[in-house]
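Peer 1: quick one, fold the following:
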Amino acid sequence: MSPSADGHLALLAALPVSFVVITALKRFLPRGQHKPPLPPGPIPLPLLGNILSIDTKQPWLTYTQWGAAYGDLVFARILDQEVVIINSQHLAQALLDKRSRVYSDRPYLATLEPFGLSYNMGFARYSDEWRLSRRIFHQTFRPDSALKFRPMQIRRAHEMIVNLIDDPQHYYAHFATFSSSVTMSAVYDYETSARDDPLIHLVVNAVEASAGVMTPERAMILKMFPFLLNLPDWCPGSSIKRDARVTTNLSNEMVNVPFDYVKQHMVDNPISSRSSMVGEHLQRMEEQGQGLKPMLETALKAAASTAFVASYETTSSTLMVFVLAMLLYPDVQRRAQAEIDLVIGRDQLPTFEDRASLPYIDAVLRETLRWEPVVPLGIPHATISEDIYDGYFIPKGATVMCNTWGISRDEKRYHDACRFMPERFIDDNGKLTDDDPARYVFGMGRRICPGRHTADASVWSAIATMLATVNISLAKDDQGETIHFTPEFTAGITRYFVSSWVLPSSHY
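Peer 2: Next up, the predicted model:
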């Protein structure tokens, strides 16, 4: 089903009489005489709320416009859902960080369980099970623990460069292999093949299948009409059930196959296999009481598969943004390469020991995160209880969105924000400024990305190695003429630049 068809079906799903009555009662009955006003926002239509005003492909653009009109805290209604939009880093820190006890839940998504996606702790509701998975994740990827992955990340970056030079046309596949192989090593101690690895394909298939169904429209349809999951296959409308069956099977494979690999690897090689996140925690589980083992194993599977999926989607997407920036701003590429040549020379490749001496490379990384954030709205939060902030009432159960895109394009903070300008993060003394977009692009509060330190290191190692070894330029046609293009991005929770008109070539 196409996104536009899903959208029309979702709109029709909002209009049954029962839904109209419930929504009308909820919306128009008085809130109580002593409650403060809701935050300002666009006037909602009866029953539909503000859904018709939102750019469904790029909603962050709508929310940024609302921020300019109503302020950093905006209230809207999307059908029966109350939505609060945060348009500044300061306000996001005040609510998501300092009041995390209120803002650490996730909205209910009717698609998670039926489509086999409940393993993903990024979308999980705030609970004891989520906290256990989060603790497992943090133990492996906290800053001091993540240092042990750096030699492996550099090695994987070098493998990526070999693939790029050997097969430059399939650069996105090489980025995906790089990001996945780093996570597979860290999480499962699995050595991926340079190309066409079976476990990488397993993840790619599961992620691509879930991306097509993890839409707000699908969640809305199932919330309104859960009986669609029980329709016979021959019945109109049963495509949702068939998609759910396919996605569930792929997701179960992705969760269980690499996990079972670690179990077998521990039997075959009990020493080295325990260096991975799964191996280390399986060893700990052997020392726990048997009553705790099923819960711990479930939490470990969730943490491991979430790390895998998140890395595949975000790291490779960020590297695609970097490629686009180097195409559109070749002067930046030349300046970055000149810094590497000056500091390191041409007879060796950058390592993490060189990072402090390469401030412009770090500025390029920061600007890559800021310029085209790959998760422009983050993952929505939800309020666990009512709250009052700055005289405004924020309801319990409201969906809270942090508009990362709007923060990154704030002209008061980032002059000429549409331009890729790493210099904005370099002060007059040639040092990095205190402004680091990583402080908001990886989320905030208790739901901040726990793998952000490893992700940052992966992206830096890939960017630094590419700049030291290849030139990124437009491809040419059979007549030797440069092929120009208009940048296009995918739509969804994670977005990335798509093009086949890029051709990395040897730098030296």
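Peer 1: when you work out contacts or count neighbours from here on, use the C-alpha atoms and nothing else.
Peer 2: Will do.
Peer 1: quick one, what contacts R242?
Peer 2: D233 (CA atoms under 8 Å, 6 or more residues apart in numbering).
Peer 1: element containing it?
Peer 2: In the assignment (DSSP states H and E), R242 maps to helix 239-268.
Peer 1: buried residues, that helix. List them.
Peer 2: The neighbour-count check on helix 239-268 (16 or more other CA atoms under 10 Å) flags 239-245, 247-248, 250-251, 253-255, 258-259, 262-263, 265-266 as buried.
Peer 1: show the subsequent helix or strand relative to it.
Peer 2: Heading C-terminal from helix 239-268, the first helix or strand you meet, by DSSP H and E, is helix 277-286.
Peer 1: tell me how far the helix or strand just after that following helix lies from the chain's centre.
Peer 2: For helix 277-286, the following helix or strand on the C-terminal side (DSSP H and E) is helix 293-328. From the chain centre to the centre of helix 293-328 is a distance of 7 Å (CA atoms, centre = their mean, to the nearest Å).
Peer 1: for helix 293-328, which residues meet the burial criterion?
Peer 2: 293, 296-297, 299-327.
Peer 1: tell me which other helices or strands whichever helix or strand comes after it touches.
Peer 2: The helix or strand immediately downstream of helix 293-328 is helix 330-343, counting by DSSP H and E. Judged by 3 or more CA pairs under 8 Å, 6 or more residues apart in numbering; DSSP states H and E, helix 330-343 is in contact with helix 359-371, helix 452-469.
Peer 1: to compare with the earlier structure, here is another sequence to fold:
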Amino acid sequence: MSTPALILAALVPVLVALLASRRRPKLPLPPGPPKLPIVGNLFDLPATFQWETCARWCKEYNSDIIHLNVLGKSVIILGSFDATDALFEKRSAIYSDRNPEIWGGMADSPPSCKTSAQLKASRKYEPHEQLATHKLLKSLLRNPEAFSAHFGQMAGEISMSFTYGIDVLPSEDPFITLAQRAVHAFAAALVPGLYLVDTFPILKYIPTWFPGAGFKRKAREWRKLTAFRTRVGKAELGIAPPSFTADALNASNDATEPVFYQEHHIRDTAGTMYVASADTTVSSLRTFLLAMLANPDAQAKAQAEIDSVVGSEALPSFEDRDLLPYVTALVKEVLRWKNVTPLAVPRLLTVEDEYRGYRIPAGSAIIGNAWGLLHDETVYPDPHAFKPERFLLPNGQPDPAVRDPEVAFGFGRRQCPGRHMATSSIWITVASLLATFDIKKAVDAEPTYEYTSSIVSEPLPFKCTITPRSAKAAALVQSVDTDSRKA
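Peer 2: Next up, the predicted model:
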């Protein structure tokens, strides 16, 4: 055959395939509320508690995947464990990106970043968590009304030690103050659609002084987190104490790990870990107090278990964890009942995909509705009630058939890298508080049990009384050694 004939023969199958694909009807988009011209579903999204509306849409359209169009931007909401497992877990290669042009994508930790925050590695920091908890108990003994501030100090102390190897001041530490300001700016900015740059990425090029450039000024505030630069200097001198940052910086010279240990990856992963662990811990502990106010029977049952295992001569330790299944179930229920991050940070789908016969366009923002999953009555019956026993068998031991509420920390390869540390610090704090204090409603104020509506959902300010269970318990708290050099 001549060369032109060979070329034609080779092109025929390609042309046939192209024609066939043109004739083949496109798969439908997932169901969702009707779209208006140009604005799409812009006015269908409520200003607050969007996760509740998204869960309602899943029921209305009998679908665990919902499609929205917001000013031309495709948004996909995932509303079941099946959907998040299928896409965020099994197809993580194309569902783990974050849009670098959007403010929410500024935490540039790679989705597969190897961190020392894995379960086994995080256990070496348990002495620091226990020490910080003992300091918290003494603070509550002196000034129980300031429990929120004490929680913030304890969480910041643990996070700074674990992430950066920094020993913070007993109060008003500048690192914690700066980090908390950055955390609040970061949490506000991650609300989908809050800033126009989410919809019009070209706005990232406008100068910081330009009207409407507030997102750029907030991003600059986040970048002021100086703890990382402090660790870099000390790591280079070989004097940095053990921490995620120091370990990762030391590993950056390993030629076998060039992708995971680039300095900007370490910086942003460390920042993400602080955001996730510190704010999660504080909000979860405040939720724990509200749960005890609303469920005194659960508090009494947990205290009875602690008394039977630990006694009154010592404080609980991590060695007691396997012997306190009800306390562990109570912590899981705290994380599930009022989860801190109701909507996961949006992902960017890199290529067009198909799921359940629906087309998912490339470039779509994919959001996992963690609140919807953790309040799915088919997985957690009576989901709005606080029931630690839902995680236990009739004999009081853990029920492996009940799904762990770990989606409270995100999904797949983008799951919070500090989740094990956050969970263990919450556990030791809850166990220690229940061992030594009674938590009751304030005489002059009934809690509202209301929460903020943001990427980090927190209880609105409330009052409660936190008093020692006995004079012996108060003496035990006073006697515990809180010398940080022994941690």
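Peer 1: got CSV for the helices and strands packed on helix 330-343 of structure 1, with distance to F175 of structure 1 and mean neighbour count too?
Peer 2: Listed next are those as CSV, based on distance: least, CA to CA, whole Å; neighbours: other CA atoms under 10 Å:
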stretch, distance to F175 of structure 1, mean neighbour count
helix 359-371, 15, 23
helix 452-469, 9, 22
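Peer 1: for those helices, which one sits closest to H90 of structure 1?
Peer 2: Distance to H90 of structure 1, taken as CA to CA, is lowest for helix 359-371 among these, at 16.1 Å.
Peer 1: ok, and the closest non-adjacent residue to the aligned partner of Y164 of structure 2 in structure 1?
Peer 2: Matched to structure 1 by TM-score structural alignment, Y164 of structure 2 sits across from Y188. What sits nearest to Y188 of structure 1 in space, not counting adjacent residues and going by CA to CA, 6 or more residues apart in numbering, is S276, at 5.4 Å.
Peer 1: you'd agree the one you found is up against E191?
Peer 2: No - judged on CA atoms under 8 Å, S276 of structure 1 makes no contact with E191 at a distance of 11.5 Å.
Peer 1: okay, and the common contacts of the two?
Peer 2: S185.
Peer 1: quick one, which of the two is more surrounded?
Peer 2: Applying other CA atoms under 10 Å to S276 of structure 1 and E191 shows that S276 carries more neighbours, namely 21 against 12.
Peer 1: now which residue in structure 2 aligns to the more buried one?
Peer 2: Using TM-score structural alignment as the criterion, S276 of structure 1 maps onto S243 of structure 2.
Peer 1: so what's its match up against?
Peer 2: Counting by CA under 8 Å, 6+ apart, S243 of structure 2 makes contact with S161, F162, T163, Y164, G165.
Peer 1: gap between the last one and N250 of structure 2?
Peer 2: Going from G165 of structure 2 to N250 of structure 2 by CA to CA, to the nearest Å gives 14 Å.
Peer 1: which one's more surrounded, these two?
Peer 2: A direct count of neighbours by other CA under 10 Å for G165 of structure 2 and N250 places G165 higher, at 20 against 15.
Peer 1: wait, that one sits on P242?
Peer 2: Yes - the pair G165 of structure 2 / P242 is scored as a contact, 6.0 Å apart, by CA under 8 Å.
Peer 1: what sits against whatever residue of structure 1 lines up with R231 of structure 2?
Peer 2: Mapped onto structure 1 by TM-score structural alignment, R231 of structure 2 lines up with V262. Counting by CA under 8 Å, 6+ apart, V262 of structure 1 makes contact with Y188, D189, S273, V278, G279.
Peer 1: in structure 1, what range does stretch 72-79 of structure 2 match?
Peer 2: Using TM-score structural alignment, stretch 72-79 of structure 2 corresponds to residues 80-87 of structure 1.
Peer 1: give the buried residues for the matching stretch.
Peer 2: Within stretch 80-87 of structure 1, the residues that count as buried by 16+ other CA under 10 Å are D80, E82, V83, V84, I85, I86, N87.
Peer 1: just the closest of those residues to S499 of structure 1, please.
Peer 2: N87 (30.2 Å).
Peer 1: quick check: closest non-adjacent residue to that closest one.
Peer 2: Nearest non-adjacent residue to N87 of structure 1, counting by CA to CA, 6+ apart: D72, 4.6 Å away.
Peer 1: K35 of structure 1 too?
Peer 2: F393 (6.9 Å).
Peer 1: measure the aligned partner of that neighbour in structure 2 to L29 of structure 2 for me?
Peer 2: Alignment note: F393 of structure 1 maps to R359 in structure 2; criterion TM-score structural alignment. Separation of R359 of structure 2 from L29 of structure 2 (CA to CA): 5 Å.
Peer 1: higher neighbour count, these two?
Peer 2: Taking neighbours as other CA under 10 Å, R359 of structure 2 and L29 compare with L29 leading, 19 against 16.
Peer 1: what helix or strand is the more buried one on?
Peer 2: Assessed by DSSP H and E, L29 of structure 2 sits outside every helix and strand.
Peer 1: just the strands in the stretch 51-200 of structure 2 please.
Peer 2: In the stretch 51-200 of structure 2, the segments counted as strands under DSSP state E, counting those that start in this stretch are 65-70, 73-78.
Peer 1: the ones you listed: which one's closest to D438 of structure 2?
Peer 2: D438 of structure 2 lies closest to strand 73-78 among the strands of the stretch 51-200 of structure 2, at 40.0 Å (CA to CA).
Peer 1: between strand 65-70 and that closest one, find me the angle.
Peer 2: With axes from the mean of the first three to the mean of the last three CA atoms, to 10 degrees as the basis, strand 73-78 of structure 2 and strand 65-70 are set at 160 degrees to each other.
Peer 1: strand 73-78 of structure 2: how far from the chain's middle?
Peer 2: Averaging C-alpha positions (CA atoms, centre = their mean) puts strand 73-78 of structure 2 20 Å from its chain's average.
Peer 1: then stretch 110-127 of structure 2?
Peer 2: 15 Å.
Peer 1: now do the buried residues in stretch 29-47 of structure 2.
Peer 2: L29, P30, P31, G32, G40, N41, L42, D44.
Peer 1: including secondary structure and distance to D438 of structure 2, could those go into CSV?
Peer 2: Shown next, in CSV, are those (DSSP: H, G, I helix; E, B strand; the rest coil; distance: CA to CA, whole Å):
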residue, secondary structure, distance to D438 of structure 2
L29, coil, 53
P30, coil, 50
P31, coil, 49
G32, coil, 47
G40, strand, 52
N41, coil, 48
L42, coil, 47
D44, coil, 44
